[in-house]
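Q: Need a 3D model of the sequence below.
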Amino acid sequence: MMDFLGGIYPWIKALHIMAVLAWMAGLFYLPRLFVYHAERASVGSELDQTFQIMEEKLLRVIMNPAMIVAWIAGLIMIGLGAFDWGAAWSWIKLVSVILMTGAHGWMAARRKEFAAGTNTRSGRTYRLFNEVPTVLMLFIVVAVIVRPF
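A: The predicted structure is shown next:
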């Protein structure tokens, strides 16, 4: 069984990278949609409805499945030994991915507020939050590729 799993490791890794790319694209784009939604659309307007559709589809059709696949593929790779429990880089990545998942959840909650017409946050808030996935991505990539710790 381990021979089979070891043989598919490169495929699992490729799937993980593709899922992460799709997830990150959504994590970068959704806060940008929120900026324009907060600054340009009044509740109930046609533009408000358009943003709601875009945000909901991005989250439901791209981001959620990509996050799930990234997590599953990552957990499979951990199960196959790709995680060094004694190295700091592994823990930095794990904590950063958990925080990234939290950012995803925060965005999902904000989408629900827009859908309910109860958003109280400014475009500036969403501009600042847009940097969170970027910083976490930097931690993850440096931790995994450079492994300075």
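Q: okay, CA-based contacts and neighbour counts for the rest of this
A: Noted.
Q: OK, contacts around residue 20?
A: Residues near residue 20 by CA atoms under 8 Å, 6 or more residues apart in numbering: 66, 67, 70.
Q: One more: residue 9?
A: Contacts here follow CA under 8 Å, 6+ apart; on that basis residue 9 touches 77, 80.
Q: Quick check: next helix or strand after the helix or strand hosting it?
A: In the assignment (DSSP states H and E), residue 9 maps to helix 2-40. Downstream of helix 2-40, the first helix or strand assigned by DSSP H and E is helix 46-57.
Q: circling back to that earlier point, what angle do the helix holding residue 9 and helix 46-57 make?
A: If you take axes from the mean of the first three to the mean of the last three CA atoms, to 10 degrees, helix 2-40 sits at 170 degrees to helix 46-57.
Q: one more to line up against the first:
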Amino acid sequence: MTIFWLKALHVSFMVAWFAGIFYLPRLFVNHAECDEPKVIEHLKGMEKRLLYFVTPFAFLTVIFGIALIYQYGYQWFVAAKWLHIKISLVIGLLIYHGYCFKLLKTFKEDKNTRSGKFYRIFNEVPVLILFAVIFLVYLKPF
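A: I've put the predicted structure just below:
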């Protein structure tokens, strides 16, 4: 598989992953601010389906990213300092994604104590990571 195919697949899965990871905390905002039992049950289903739907995209993003690194080679990897920062940010995003599973469980068990404001701020984390990754990939500083 050529590098162009790997890049296209990597970016495509990344976009799908981010679409879900942007929307999920918005559902958490609505859930945290809701007091209507029927709506809460509906949100629980939406949250679960969305998180389980986008999780494979996270794995595929990582798999194709690793394949790209492999294709470019060890020397390139060692020299690409910007890539090391990008990988650290992606690891942070994977931790964020994993934490969403904890939040999903908290909401499922009706044990959420955080406000909608918390989830609005929480929703900004992947946005900041995405901006940083895009600047690193296109500007390749260091």
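Q: Which residue of the first structure is paired with residue 119 of the second structure in the alignment?
A: Matched to the first structure by TM-score structural alignment, residue 119 of the second structure sits across from residue 126.
Q: burial measure for its match, as a count.
A: Look at residue 126 of the first structure: counted by other CA atoms under 10 Å, it has 20 neighbours.
Q: before we move on, what about the one 3 residues further on?
A: Taking other CA under 10 Å as the criterion, the count of residues near residue 129 of the first structure is 17.
Q: Quick check, it in contact with residue 30.
A: No. With contact defined as CA atoms under 8 Å, residue 129 of the first structure does not count as touching residue 30 (10.4 Å).
Q: Give the helix, strand or coil label for the equivalent of residue 141 of the second structure over in the first structure.
A: Under the alignment (TM-score structural alignment), residue 141 of the second structure pairs with residue 148 in the first structure. Under DSSP: H, G, I helix; E, B strand; the rest coil, residue 148 of the first structure falls in the coil class.
Q: quick one: residue 37 of the first structure from residue 3 of the first structure, how far?
A: 51 Å (CA to CA, to the nearest Å).
Q: Neighbour count for the two, which is higher?
A: Taking neighbours as other CA under 10 Å, residue 37 of the first structure and residue 3 compare with residue 37 leading, 23 against 8.
Q: Skipping its backbone neighbours, what lies nearest the more buried one in space?
A: The shortest distance from residue 37 of the first structure to any non-neighbouring residue, by CA to CA, 6 or more residues apart in numbering, is to residue 51 (6.2 Å).
Q: which residue in the second structure lines up with the one you found?
A: Residue 51 of the first structure maps onto residue 43 in the second structure, by TM-score structural alignment.
Q: Quick check: residue 33 of the second structure touching residue 117?
A: No. Residue 33 of the second structure is beyond contact range of residue 117, at 9.2 Å (criterion: CA under 8 Å).
Q: returning to that earlier point: the match of residue 119 of the second structure reaches residue 32, doesn't it?
A: Yes. Assessed by CA under 8 Å, residue 126 of the first structure is found in contact with residue 32 at 7.1 Å.
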